[in-house]
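J.: pasting the structure only:
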């Protein structure tokens, strides 16, 4: 297993690797030429597949004398673009088709307000961009913390703090969450059109997107890998019940870190990220954090006294 003290240099090497190539997000159909080049600035191209999110969406059938409905959950494909300069609301119209019988035109802004791409990555982005997601996460984090507090107060478990586990993976996970959230904040602040293009043409390959998006993808992938390694390390050091409550508290911390670094002013986020990263690196490089071992359960301890894992007294 990769030791935590070597993880930061390894992360820097991956970041440099993603910087080796910067390629704009151009849909394949736009690269081939034709009408889609004309509408590339609209972030999506011909043959894009979407799912309807509105309860009912009406399509106009030529010669605009009739309409056909699309219902929630229907999947449609973009068949054609057209421009109507006389339309003062939205001059761009899009022709979409559900099947051979359900084909029609709709103003672009109405279409985009009521659809989501069928790609699972786009759906994931759509969920996290929803206005209800932030309150949901905050309520979830508060509930987790309240759950842990009740368990500790009733003495159902011994509380284990972040640094009571002889592992650098929890610190690394929280740091990666902070870096990913700050990167996302930067994208939304400086290049929101890049994120919008990625929303309509997502990929998990960090080398096929602009550097800042590639860096974000690498951070998310590393966070998942570190999370798996942390689970393996944690369940080898303590009992399942204690590990569960530890994970609940860690998830709450990660939620607050994500929310803070995502929604705070981007320049404040940079300052806080530098300070937080410095503290994490200093903690990871601290020698002999656990010089003692519990005589009852064998867990590593920072100081003598009551073991936070099993409650035994070590003198």
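T.: Yep, it's here. This one's a predicted model, so the numbers in the text were calculated from it and none came from an experiment. Numbers count the residues shown, from 1 in each chain.

J.: can we go C-alpha only for contacts and neighbour counts from here?
T.: Noted.

J.: secondary structure class for the nearest residue to residue 49 once chain neighbours are set aside?
T.: The spatial neighbour of residue 49 that comes closest, neighbours along the chain excluded (CA to CA, 6 or more residues apart in numbering), is residue 77 at 4.5 Å. Using DSSP: H, G, I helix; E, B strand; the rest coil, the structure places residue 77 in strand.

J.: let's bring in a second model and compare:
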């Protein structure tokens, strides 16, 4: 019996014991060269460094053979050309911009350009960063074009039927459109807040984007999670509208919903920059929920004809009183 106890004790001790590997001792692990230290410091403040990949978004971008040279007629790279950062140099005597960047398209096409002149002409060679660039440059134009289309469509619709469906005002009995509008308004407010209160975090995200919210700071993670939520709720909204409305009426409703979402995005993105967007968001959420539950959500069904009803009483379709 004593041997069995000793054996069990040895097994338990072995199970609870583990070897800890401290790793090789490397006294010179942090002995970085001055150039490496400068590169790390530059990456911290500029969010890119040597070997970073850009793509040209301007029609043309001039580059010079030598850093500090004003001869910008040597080489040109064109829109869509991929570029890699080959070197970075600081020229303290340059009164315009002391940071010069050497970019290379290939072995034969490479040269220097001031950072302040390069950044407006390039975009990170990443689809997420390019989408941010595209959307930031054209969202107002797209909004105005969409607004005109929606106004004309609703004008024609009202002339023909005088009873067009639209979210918040003559909505369908589905919470998804209201939820989608609330999500877009909240995301626009959060987007503007990040740019106001943490611009460097947003700039770092722009240069190193990710769609994984678990790999980002909490405020960026919340924004990316809201984007995923918008996509999921958007798909659910389209599916619900298709099943509840006729094709022509459903298409018009979705166009109107897109117009309202565009208005929400622009309105809350701009007003948040002046701090009143936060108050508007609270008021808008209360308004949207009140309109849906008061006028669009049907809690009862007529016991005689099956028509949906907001409250108990006389059925508006068959006239039977429901108690």
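T.: Perfect, I can see it now. This one's a predicted model, so the numbers in the text were calculated from it and none came from an experiment.

J.: returning to that earlier point: ok, the equivalent of the residue nearest to residue 49 of the first structure over in the second structure - contacts?
T.: Under the alignment by TM-score structural alignment, residue 77 of the first structure pairs with residue 84 in the second structure. Residues near residue 84 of the second structure by CA atoms under 8 Å, 6 or more residues apart in numbering: 50, 51, 52, 53, 54, 103, 104, 105.

J.: returning to what we had before: from residue 185 of the first structure, how far out is the residue nearest to residue 49 of the first structure?
T.: 31 Å (CA to CA, to the nearest Å).

J.: corresponding residue for residue 189 of the second structure in the first structure?
T.: Match for residue 189 of the second structure (TM-score structural alignment): residue 182.

J.: what about that match, how many residues close to it?
T.: Using other CA atoms under 10 Å, residue 182 of the first structure is surrounded by 29 other residues.

J.: also residue 261 of the first structure?
T.: 25.

J.: how about the one 4 residues further on?
T.: The burial count assigned to residue 265 of the first structure is 14, neighbours taken as other CA under 10 Å.

J.: residue 206 of the second structure -> the first structure?
T.: With TM-score structural alignment as the criterion, residue 206 of the second structure matches residue 199.

J.: okay, and its match sits in which element?
T.: helix 192-200 (DSSP states H and E).

J.: that helix vs the second structure, mean deviation?
T.: With mean CA distance after the TM-score superposition for the first structure, helix 192-200 of the first structure departs from the second structure by a mean of 1.4 Å once superposed.

J.: just the residues contacting that helix, thanks.
T.: By CA under 8 Å, 6+ apart, helix 192-200 of the first structure touches 25, 43, 44, 117, 121, 122, 125, 187, 188, 213.

J.: what are the ranges of the helices in the first structure?
T.: Secondary structure of the first structure (DSSP state H): helices at 7-18, 28-31, 35-38, 108-112, 120-129, 133-153, 169-190, 192-200, 211-235, 240-263, 266-284.

J.: which of the ones you listed sits most buried?
T.: Most buried of those, by mean neighbour count (mean count of other CA atoms under 10 Å): helix 169-190, with a mean of 22.

J.: hang on, the earlier thing: from residue 77 of the first structure, how far off is the match of residue 206 of the second structure?
T.: Distance from residue 199 of the first structure to residue 77 of the first structure, by CA to CA: 16 Å.

J.: repeat for residue 282 of the first structure
T.: 52 Å.

J.: residue 279 of the first structure now?
T.: From residue 279 of the first structure to residue 77 of the first structure the distance is 50 Å (CA to CA).

J.: try residue 143 of the first structure
T.: Distance from residue 143 of the first structure to residue 77 of the first structure, by CA to CA: 41 Å.

J.: now a ChimeraX select for only the buried ones of the contacts of residue 84 of the second structure.
T.: ChimeraX command restricting these to the buried ones, with burial defined by 16 or more other CA atoms under 10 Å:
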select :50,53,54,103,104,105
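
J.: just give me the match in the first structure for residue 218 of the second structure.
T.: Match for residue 218 of the second structure (TM-score structural alignment): residue 211.

J.: what of residue 116 of the second structure?
T.: Aligned partner of residue 116 of the second structure by TM-score structural alignment: residue 109.

J.: same thing with residue 94 of the second structure?
T.: Per TM-score structural alignment, residue 94 of the second structure is aligned with residue 87.

J.: check contacts around the nearest residue to residue 224 of the second structure once chain neighbours are set aside.
T.: Spatial nearest neighbour of residue 224 of the second structure, excluding adjacent residues (CA to CA, 6+ apart): residue 213 at 5.8 Å. Residue 213 of the second structure makes contact with 220, 221, 222, 224, 225, according to CA under 8 Å, 6+ apart.
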